[in-house]
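Visitor: Next one to model:
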Amino acid sequence: MDGEPFNKTVFGIATPEARYSLAAVTFLVIFISIVGNVLVLVASLRDAIKLDKISVILVKNIAIADLSYAFLVILQVGVSLIAHEWLYGKILCHVTTYLEHVLSATDILLICALNISKLIVILKPFAARQWSNKTAYVIVGLIFLGANVYPVCESVFRKVYFDYRSYRCTFLHEAGVWALTDPLFTVFIVAIPTLVIILSTVGLLVYVNKVSGIHKKAVFTNVWISAIFVISYAPMCTYVLGEKWILHDSKSGNLSTDSVYKNLYRWGMFLKFVNSTANPLIYYATIMSFNTYVKSLFTTKRPKINKVGKFEMGVL
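Guide: Next up, the predicted model:
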C-alpha cells in the first residue's frame, strides 16, 4: 500500500498512542450511534415518537442510514486505526467506498425531506393530512435510488485506494473529466440539499408561531438536526469543493505537511462521524414522548404499552 497516493509513510498517524486514542473515540462514536439509533427504531415501532406520520417514517429511515453508516464505515475506520492498515482486501475496499457515498447522500437527502415535509405541514396543514404512509415510503425509496447514482458511476470508472489521511477507502482523485465529479457530486448531493436545509430551517423558525403542540416542538427538533448536520459536514464539503485550489496553492510544496491538505481532510472526515450519533440525543432532548420512553427502559417502572403494542404517554 505504500506505493499508493495517500500512503502510510507520508500520511499515516505515526505514533500508536495517537492512533489508539483516535480509535477509542471512534469506537465510542460507534457505541453511541448503535445504542441511540436502535432505541429510535424500537421507539418508532412502539409509537413512542410523537411526530406527524411522515416525520416518523423519515426519522426511522435516518436512524437506519446512521446505524448502517456506523457498522459499515465508521467501524472499519476504527479497526484500520488499530491495525495501521486496511485488513479486508480489495473487494471490501470497493464495497465500503460505495456504501459510504450511498449512506452519506441518503442521510443528507432524508434530512432535507424532513425539513421540507415539516414546513409543508405548517404552511399547508390540510394538504399534509392527506398524505399517507405510502407517500412517505415512496419519497424514501426515491431518495435511496437517487443516492446510488453517483457511487454507481464512480465504481464503474474509478479506482479506489486506502487513504491514510482518514484511514478509510475512497475513490482516487484523477485528472481530466473525473476530476470534476467530486465537486459536482458535492454541489448536487451535498451543497444544494444543504442550502435547502438551511433555507427550510429559516422558514421553520419564521413560521414556528403558527403551530402549537407537537408540531411546534418538532420544529426545534428539525432545527437542531439541521444545525448539527451543517456543522459536521461543513469541513469536508469545503475541502471537496476547494480541493483543486488546495492542491494548486499548497504553500509548503510538500502536501504531506500541508495542514489544509491533510488535516482539514482528516478531521473533516472524523467530524462527519458525529452526525450519525447526534440525532438520537436530539430526539431525547426535544421529543418528550421519546424522552419518557427511554427513561422508562432504565427505571423500575416499565413503559405503558396498550393492547396493540404501542407506547402511551402518562403515568408509568
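Visitor: make it CA atoms for all contacts and neighbour counts henceforth
Guide: OK.
Visitor: element containing the closest residue to Glu4 other than its chain neighbours?
Guide: What sits nearest to Glu4 in space, not counting adjacent residues and going by C-alpha to C-alpha, 6 or more residues apart in numbering, is Tyr161, at 7.2 Å. According to DSSP states H and E, Tyr161 maps onto strand 160-163.
Visitor: mind checking how far that strand is from the chain centre?
Guide: Distance of strand 160-163 from the chain centroid (C-alpha atoms, centre = their mean, to the nearest Å) equals 21 Å.
Visitor: Which elements pack onto that strand?
Guide: Secondary-structure packing of strand 160-163 (3 or more C-alpha pairs under 8 Å, 6 or more residues apart in numbering; DSSP states H and E): helix 89-123, strand 168-171.
Visitor: Following up with a second sequence; could you model it the same way so I can compare the two?
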Amino acid sequence: MNSTNSLTSDFSSLGLTVKSDAERYPLISWCLIAVLGSLTGNTIILLSTIRYNAIRLDKISVLLINNIAVSDIAMAVFAVHPTLVSLIYNRWPYGETMCYIHHFLQVPTYLSAVYLICALHLSKLHNLLYPFQSISRTRRSAYLISAVAWLLSAVTPLVQIATDRRDVTFDYRIYRCKYGFRAPVWQWLLAPMSTVVTVLPNIIVVGTTIALLVIVKKAKGRTNKQGAITALYIGFVYLLANSPVAFYTTIYMNISHLMSPGARGFFDVNVYGFAYFVLFINCFTNGFVYYRSVNSFKIFVKRVALAGVSRMSFRQVVTPFVKGDIQLQTLNRPTNI
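Guide: Below is the predicted model of the structure:
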C-alpha cells in the first residue's frame, strides 16, 4: 500500500464494490444513527451509573456495563465514524497512515465488547447458580475482569502488527480498512487464533444466553431476575448483530467452492457487506436494552425527560437517585441477579 489511491481491496476490481448513491445513502443514514445513538445512549448510561447510581444491579454487573458502554463509544468513534465519512466521500479520505490506525483501533473496540459481554453473561450465570457466593464478590474482581477483557482485545492487533503491519487495505464492500492476512504465517495461525479469539467467545455467549433463558423461565416465586433478564437482552442483541458474520465465516466459506461464480460474487460482495454493517447494532442499542430491562434506569430516563418538559430543574429530578429515595419493589432487595 504505497499511496492513498492504492487503499483498495482485491474486490475493487470487480466493479461491484463501489456503491451507487442509491446504495450509499441508506448506509450513510444507518451509520449516522449508529454514531449518534451510541454517543448519546452510552454517555447517558455512564453518567447515570457513575454519578446517579441509576442502574441498580450488583456491583460487578454495573462495572461491566460501564466498560461495555466505553467500548461501544470507542467503536462509534474508531469504526462507525470513519465508515460514515468514507461513505459520504465514496472513498477513504484520511490517507494511508490513518488507514492503519483506523484498523488497529477498531479491532480491539469490537473484541473488548465481545469479551465483556462474555464476562457479564458468566457473572450472571454464576449469580443464579451460586447466589450466596456472588454476594461476597467485590468491585476489585470486577476491575480485574474488565482489565483482562481489554488486554485480551489487544492481542489480535498486536499479532497482526508483529506479522505484517502494512497488510491493511481499504475495502469498498464495508467502506473501512481491514487486514489482509497475506503473510505465509497466517496459513497455519489464522484458524487456531480465530477459534480462540472469536469462535470460543461466541460459543460462550450463545451457551450462557440459552442457560440464562432456561433458568429464568424455570425460576419460581418472586425471585429477582432483573439482572439476568438484562443479560438476556444483551445476548439476544449480540446474536442478532453477529449472526450474519457468523453465517458468512463459518458456513459460506466452507461451501463457497460448490457455488457458481455469480453466486460467489453475490455473497462475497453483498452478503459480506451487509453482515459487517449489521454489526453496528451492538454499539447503539444498550440504552434501549437497559431501559426495557432495568427498572431504576427506566425511572431515571423518565425523570430526566420530565425535566425537559416541566419547570423542574435537573437537580430536583435526579436528587432522589443521589439520596437513594427512589423506592421500587425490585430495588429494595439486597441483590439484583
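Visitor: What range does the strand holding Tyr161 of the first structure cover in the second structure?
Guide: Mapping strand 160-163 of the first structure onto the second structure (TM-score structural alignment) gives residues 168-171.
Visitor: can you list the residues that contact the matching stretch?
Guide: In this structure, residues lying in contact with stretch 168-171 of the second structure by C-alpha atoms under 8 Å, 6 or more residues apart in numbering are 1, 7-9, 11-12, 92, 99-100, 103, 176-180.
Visitor: ok, now stretch 13-31 of the second structure?
Guide: 11-12, 80-81, 83-84, 87-88, 90, 172-173, 269, 280.
Visitor: swap in stretch 58-71 of the second structure?
Guide: 42-43, 45-46, 49, 55-56, 109-110, 112-113, 116-117, 119-120, 123-124, 137-139, 141-143, 146, 227, 286, 335-337.
Visitor: what's the closest residue to Cys99 of the second structure other than its chain neighbours in contact with, if anything?
Guide: What sits nearest to Cys99 of the second structure in space, not counting adjacent residues and going by C-alpha to C-alpha, 6+ apart, is Cys177, at 5.9 Å. Going by C-alpha under 8 Å, 6+ apart, Cys177 of the second structure touches Cys99, Tyr100, His102, His103, Val168, Thr169, Phe170, Asp171.
Visitor: among the residues you listed, which recur in the first structure?
Guide: Retained in the first structure: Cys99, Tyr100, His102, His103, Val168, Thr169, Phe170, Asp171, out of the contacts of Cys177 of the second structure (criterion both residues aligned by TM-score structural alignment, their matches' C-alpha atoms under 8 Å).
Visitor: Switch the residues you listed over to JSON lines; also include neighbour count.
Guide: Converted to JSON lines, these look like this (neighbours: other C-alpha atoms under 10 Å):
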{"residue": "Cys99", "neighbour count": "22"}
{"residue": "Tyr100", "neighbour count": "20"}
{"residue": "His102", "neighbour count": "21"}
{"residue": "His103", "neighbour count": "20"}
{"residue": "Val168", "neighbour count": "25"}
{"residue": "Thr169", "neighbour count": "21"}
{"residue": "Phe170", "neighbour count": "28"}
{"residue": "Asp171", "neighbour count": "23"}
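Visitor: out of those residues, who's nearest Arg303 of the second structure?
Guide: Taking C-alpha to C-alpha as the measure, His102 is the one of those closest to Arg303 of the second structure, at 38.3 Å.
Visitor: Pretty sure Gly273 of the second structure sits in a helix.
Guide: Yes. Counting by DSSP: H, G, I helix; E, B strand; the rest coil, Gly273 of the second structure falls inside a helix.
Visitor: quick one: it from Gly221 of the second structure, how far?
Guide: 46 Å (C-alpha to C-alpha, to the nearest Å).
Visitor: Among those two, which residue is more densely surrounded?
Guide: Neighbour count, other C-alpha atoms under 10 Å: between Gly273 of the second structure and Gly221, Gly273 has more, with 19 against 6.
Visitor: Map the more buried one across to the first structure for me.
Guide: Aligned partner of Gly273 of the second structure by TM-score structural alignment: Arg266.
Visitor: Confirm for me that Ser226 of the first structure is in contact with Leu199.
Guide: No. The pair Ser226 of the first structure / Leu199 is not scored as a contact, 10.3 Å apart, by C-alpha atoms under 8 Å.
Visitor: what about the two, which has more around it?
Guide: Ser226 (24 against 14).
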